[in-house]
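1. only geometry, no sequence info:
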């Protein structure tokens, strides 16, 4: 389904990880390769712009990482990013330029494009968040099904096999997720879509929509 393809969700010029997506159709295809990509890219980063701190962790000199934050490699923290108090980065994480990882937020196996904000008590695992995507306070990705079966993406009448046991959410550029929303395994949200607070989202939500509840999705009005 073309609406779920990388080219229709993301502007790849807004991530240091553009090469990770090369040759792939769907964004979840990058999930098993994030860690190895970081290990390859990290040593090539300009030493006048990035410091290697600890094992397999590269942090831009212009980034602001609070002393209480924990960053486990492999990880790259981009230029002008902010990693705030008690953030927990568990590894296999790329934090884009100007992104915000907030207090008590946990990341694991993720790509955050530039200017992404996950600023308050978020869990983001096995996910890709596009340029300027924002998750409200307490909103999370649920990345494993209760029955532990492989994740499928439900898109209309189609069920797309991913072959993945762990798959959180793919958020397109400029997606806004309201406070305390839960994005269930296999969620894909198109560009410029808004998700209401406390929503429970599953499957594909089209671009430029407003998601209120399951079965209640409105197209945005064009001005």
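-> Great, that's in hand. As the structure is a prediction and not an experimental result, all values here were calculated from the model.

2. alpha carbons only for contacts and neighbour counts from here, please
-> Fine.

3. how close does residue 97 get to residue 154?
-> Relative to residue 154, residue 97 is positioned 32 Å away (Cα to Cα, to the nearest Å).

4. between these two, who's got more neighbours?
-> Taking neighbours as other Cα atoms under 10 Å, residue 97 and residue 154 compare with residue 97 leading, 24 against 17.

5. is it true that residue 117 touches residue 96?
-> No: no contact is recorded between residue 117 and residue 96 when judged using Cα atoms under 8 Å, the distance being 9.9 Å.

6. the two: who's more crowded?
-> Regarding residue 117 and residue 96, a neighbour count based on other Cα under 10 Å identifies residue 96 as having more, with 29 against 26.

7. give me the number of residues near the nearest residue to that one once chain neighbours are set aside?
-> Taking Cα to Cα, 6 or more residues apart in numbering, and ignoring the residues beside it in sequence, residue 96 has residue 114 as its nearest neighbour in space, at 4.2 Å. Other residues lying near residue 114 total 28 when counted by other Cα under 10 Å.

8. same question for residue 53.
-> 11.

9. please name the residues that touch it.
-> Under the criterion of Cα atoms under 8 Å, 6 or more residues apart in numbering, the neighbours of residue 53 are residue 59.

10. repeat for residue 78
-> By Cα under 8 Å, 6+ apart, the contact set of residue 78 is 59-60, 63, 94-99.

11. please repeat the previous calculation with a cut-off of 7 Å.
-> Applying Cα atoms under 7 Å, 6 or more residues apart in numbering, we find residue 78 in contact with 59-60, 63, 95-97.

12. cool, residue 189 as well?
-> Counting by Cα under 7 Å, 6+ apart, residue 189 makes contact with 170-172, 204-207.

13. narrow those to just the buried residues.
-> Of the members of those, the ones counted as buried by neighbours, 16 or more other Cα atoms under 10 Å, are 170-172, 204-207.

14. from those residues, which is closest to residue 129?
-> The nearest member of the buried ones among the contacts of residue 189 to residue 129, counting by Cα to Cα, is residue 171 at 4.8 Å.

15. the closest one against residue 187, yeah?
-> No: counting by Cα atoms under 7 Å, residue 171 sits too far from residue 187 to count as a contact (8.2 Å).

16. just checking, the residue nearest to residue 96 is part of a helix?
-> No: when the secondary structure is assigned by DSSP: H, G, I helix; E, B strand; the rest coil, residue 114 falls in coil instead of a helix.

17. how close does it sit to residue 68?
-> The gap separating residue 114 from residue 68 is 23 Å, by Cα to Cα.

18. what about residue 133, how many residues nearby?
-> Counted with other Cα under 10 Å, residues neighbouring residue 133 total 25.

19. second structure follows, compare the two:
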């Protein structure tokens, strides 16, 4: 079965994460959106998948494998299939993919005193230092340094060449290549782009006091994210000063910076 991808609507909403982003090529769960889609659909057991010579798909949409046959017939898709219109949709997809792994694949050097509960993918050249506790499914790329004394919670993906420093907690987040999260920081339910550097003590909030869904502003419109827990979207090349704090659901556009001790109450644009 062959999959052909046609350009879908690529709204400017992804500018908050990466300028001129091709959504299908964004990293997620150790692969790309497009390759993850191909892998999942090829693994489906539906008879349709064995018979269909070609399937035409939009490249900014996630098609759940169980919906493949319905899609081909023009029928409605389930809620497990969804458009990738906003950066938090990438977080939703990452949750699905990381939760799906069902075995360990560890090429990293895991030091004595590090613990893992759940399934772990960890690449070559990566060091997981003493005192690191990994809970739930986690994917870590190549040549990373994790710890010491970190708490990494599922369903988290950390890309290649990343540094997660002393006493950092990461929860249910997507962190792209060449990004550093400085010591004594907390990042939860968030997406961090490439070449981000978070100063020590950078903290994201991810829960409203009233418990309602977070909303995020794009082009003057507040959009319901559908997420009760939602941290921060941090674009490529962002640097934060030490002890920066984020209100939940905020966005830092590529190449923006913060001052030491800054409280980010509104989106920051370069």
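-> Arrived safely. Remember, predicted model here, so these are calculated numbers, not experimental data.

20. picking up where we left off before, now structure 2: which of the contacts of residue 189 of structure 1 match?
-> For these, the contacts that are reproduced in structure 2, applying both residues aligned by TM-score structural alignment, their matches' Cα atoms under 7 Å, are 170-172, 204-206.

21. so which residue is dead centre in structure 2?
-> For structure 2, residue 174 is the residue whose C-alpha lies nearest the centre (Cα atoms, centre = their mean; 2.5 Å).

22. which residue in structure 1 lines up with it?
-> For residue 174 of structure 2, the aligned position in structure 1 is residue 111, judged by TM-score structural alignment.

23. for that match, what are its contacts?
-> Taking Cα under 7 Å, 6+ apart, one finds 93-95, 127-129 in contact with residue 111 of structure 1.

24. which strand or helix spans residue 39 of structure 1?
-> Secondary-structure element containing residue 39 of structure 1, defined by DSSP states H and E: helix 34-41.

25. what's the mean gap between that helix and the aligned bit of structure 2?
-> In this overlay with structure 2, the average offset of helix 34-41 of structure 1 from its partner residues is 3.0 Å by mean Cα distance after the TM-score superposition for structure 1.

26. list the contacts of that helix.
-> Contact with helix 34-41 of structure 1 is made by 20, 56, 74-75, 92, 109, as judged by Cα under 7 Å, 6+ apart.

27. ditto for stretch 200-208 of structure 2
-> Outside of stretch 200-208 of structure 2, the residues within contact range by Cα under 7 Å, 6+ apart are 182-189, 228-232, 242-248.

28. what separation is there between the residue sitting furthest away from the middle of structure 2 and residue 190 of structure 2?
-> In structure 2, counting by Cα atoms, centre = their mean, residue 51 sits farthest out from the average C-alpha position, at 33.5 Å. Counting by Cα to Cα, the separation of residue 51 of structure 2 from residue 190 of structure 2 is 40 Å.

29. got the residue ranges for the helices in structure 2?
-> For structure 2, the helices identified by DSSP state H occupy 33-42, 47-51, 68-72, 87-100, in order along the chain.

30. will you turn these into TSV that also has distance to residue 202 of structure 2?
-> Supplementary listing: the helices of structure 2 in TSV, determined by distance: least, Cα to Cα, whole Å:
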stretch	distance to residue 202 of structure 2
helix 33-42	28
helix 47-51	46
helix 68-72	42
helix 87-100	20
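
31. who wins for proximity to residue 12 of structure 2 among the ones you listed?
-> Comparing these under Cα to Cα, the one sitting nearest is helix 87-100, at 10.5 Å.

32. what residue of structure 1 takes the place of residue 202 of structure 2?
-> Aligning on TM-score structural alignment places residue 202 of structure 2 opposite residue 139 in structure 1.

33. cool, residue 97 of structure 2 as well?
-> Under the alignment defined by TM-score structural alignment, residue 97 of structure 2 corresponds to residue 37 in structure 1.

34. returning to what we had before: how about the contacts of residue 78 of structure 1 in CSV, adding distance to residue 8 of structure 1?
-> Output for the contacts of residue 78 of structure 1, formatted as CSV (distance: Cα to Cα, whole Å):
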residue, distance to residue 8 of structure 1
59, 30
60, 29
63, 30
95, 21
96, 20
97, 21
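
35. filter these by whether they're kept in structure 2.
-> Of the contacts of residue 78 of structure 1, the ones still in contact in structure 2 (both residues aligned by TM-score structural alignment, their matches' Cα under 7 Å) are 59-60, 95-97.

36. so who does residue 162 of structure 2 touch?
-> Residue 162 of structure 2 sits next to 144-145, 177-180 when contact means Cα under 7 Å, 6+ apart.

37. now residue 232 of structure 2
-> Taking Cα under 7 Å, 6+ apart as the contact definition, residue 232 of structure 2 lies against 190-191, 204, 248-251.

38. identify the farthest-apart pair in those.
-> Comparing every pair within those by Cα to Cα identifies 191 and 248 as the most remote, at 12.3 Å.

39. report how many residues lie close to residue 102 of structure 2.
-> Using other Cα under 10 Å, residue 102 of structure 2 is surrounded by 11 other residues.

40. er, residue 7 of structure 1 I mean
-> Each residue near residue 7 of structure 1 was counted by other Cα under 10 Å, and the total is 15.

41. what's residue 166 of structure 1 aligned with over in structure 2?
-> With TM-score structural alignment defining the correspondence, residue 166 of structure 1 maps onto residue 229 in structure 2.

42. contacts only, for its match.
-> When the contact criterion is Cα under 7 Å, 6+ apart, the partners of residue 229 of structure 2 are 189, 206-207.

43. just to revisit the earlier point, export the contacts of residue 111 of structure 1 to JSON lines and append columns for neighbour count.
-> As requested, the contacts of residue 111 of structure 1 are arranged in JSON lines below (neighbours: other Cα atoms under 10 Å):
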{"residue": "93", "neighbour count": "27"}
{"residue": "94", "neighbour count": "29"}
{"residue": "95", "neighbour count": "31"}
{"residue": "127", "neighbour count": "30"}
{"residue": "128", "neighbour count": "26"}
{"residue": "129", "neighbour count": "31"}
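
44. could you see which of these carry over to structure 2?
-> Shared contacts between this structure and structure 2 among these (both residues aligned by TM-score structural alignment, their matches' Cα under 7 Å) comprise 93-95, 127-129.

45. state the distance from the closest residue to residue 25 of structure 2 other than its chain neighbours to residue 184 of structure 2.
-> The shortest distance from residue 25 of structure 2 to any residue that is not its chain neighbour, by Cα to Cα, 6+ apart, is 5.3 Å, and that residue is residue 32. With distances taken as Cα to Cα, residue 32 of structure 2 is found 30 Å from residue 184 of structure 2.
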